[in-house]
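K.L.:
next come a sequence and a model predicted from it.
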Amino acid sequence: MSVRFNLVLSDDLNREIDKVAAESETNKSEILRKALQLYLVAREGKREQLKLGLVDPQTGQLKTEIVGL
């Protein structure tokens, strides 16, 4: 079963999503599905007192911690 809903985005965010969709040869729906999945993973990690961040694959060094999710 699937659910359809309407979403209001700012013009700036809509342009960014359009740009990413074109670059990755996908569509906005798929990008938003992936974004929601990432949010849910981050939320579950937070419950387990884990942190979300971007790590340099060569050094394993944390480059950016993502906060506020």
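P.N.:
Perfect, I can see it now.
K.L.:
from here on, contacts and neighbour counts on C-alpha atoms
P.N.:
Will do.
K.L.:
centre of the chain to the longest helix seen in the chain, how far?
P.N.:
As assigned by DSSP state H, the longest helix anywhere in the chain is helix 28-47. Centroid displacement of helix 28-47 relative to its chain, using C-alpha atoms, centre = their mean, to the nearest Å, is 6 Å.
K.L.:
in that helix, what's buried?
P.N.:
31, 42, 43 (16 or more other C-alpha atoms under 10 Å).
K.L.:
closest to residue 16 among the residues you listed?
P.N.:
Distance ranking of the buried residues of helix 28-47 against residue 16, using C-alpha to C-alpha, places residue 31 first at 11.0 Å.
K.L.:
against that first model, consider the following:
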Amino acid sequence: MSSTKEMVHLNLDLSPELYEKLEESAKKIGGNKSDVLRQAIALMQVAIVAKEQGEKFGIAEPEQTLSTEITIP
């Protein structure tokens, strides 16, 4: 019996520009494209939960001022 987790495989159509960003992101985090997509989904979930709770999600300056708010439709 294998201890490998069951995985779902996904086909994904991306523009060449978005694919290049995906590859660049993978290099910058020292992972692969799947790692980037998994982390992006995790960040999206954080943003969704924040919205549901009436909170903001974004990028803060060192003094905690929200400089960029990421909004979810």
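P.N.:
In hand now; what should we look at? It should be emphasised that the depicted structure is a prediction, and the values quoted were computed from it without experimental measurement.
K.L.:
what does residue 60 of structure 2 align to in structure 1?
P.N.:
Under the alignment (TM-score structural alignment), residue 60 of structure 2 pairs with residue 55 of structure 1.
K.L.:
which strands or helices does the longest helix of structure 1 pack on?
P.N.:
helix 11-24 (3 or more C-alpha pairs under 8 Å, 6 or more residues apart in numbering; DSSP states H and E).
K.L.:
could you redo the buried residues of helix 28-47 of structure 1 as CSV and give each row distance to residue 15 of structure 1?
P.N.:
Shown next, in CSV, are the buried residues of helix 28-47 of structure 1 (distance: C-alpha to C-alpha, whole Å):
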residue, distance to residue 15 of structure 1
31, 13
42, 25
43, 26
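K.L.:
ok, how many other residues are close to the match of residue 60 of structure 2?
P.N.:
Neighbourhood size, residue 55 of structure 1 [other C-alpha atoms under 10 Å]: 13.
K.L.:
what range in structure 1 matches stretch 22-36 of structure 2?
P.N.:
Residue span in structure 1 matched to stretch 22-36 of structure 2, by TM-score structural alignment: 17-31.
K.L.:
give me the buried positions along that stretch.
P.N.:
For stretch 17-31 of structure 1, a neighbour-count test (16+ other C-alpha under 10 Å) marks 17, 18, 21, 31 as buried.
K.L.:
got the contact list for the spatially closest residue to the second one that is not a sequence neighbour?
P.N.:
With C-alpha to C-alpha, 6 or more residues apart in numbering as the measure, residue 28 is the residue that lies nearest to residue 18 of structure 1, at 6.7 Å, once sequence neighbours are left out. Contacts for residue 28 of structure 1 were tallied using C-alpha atoms under 8 Å, 6 or more residues apart in numbering; they are 17, 18, 21.
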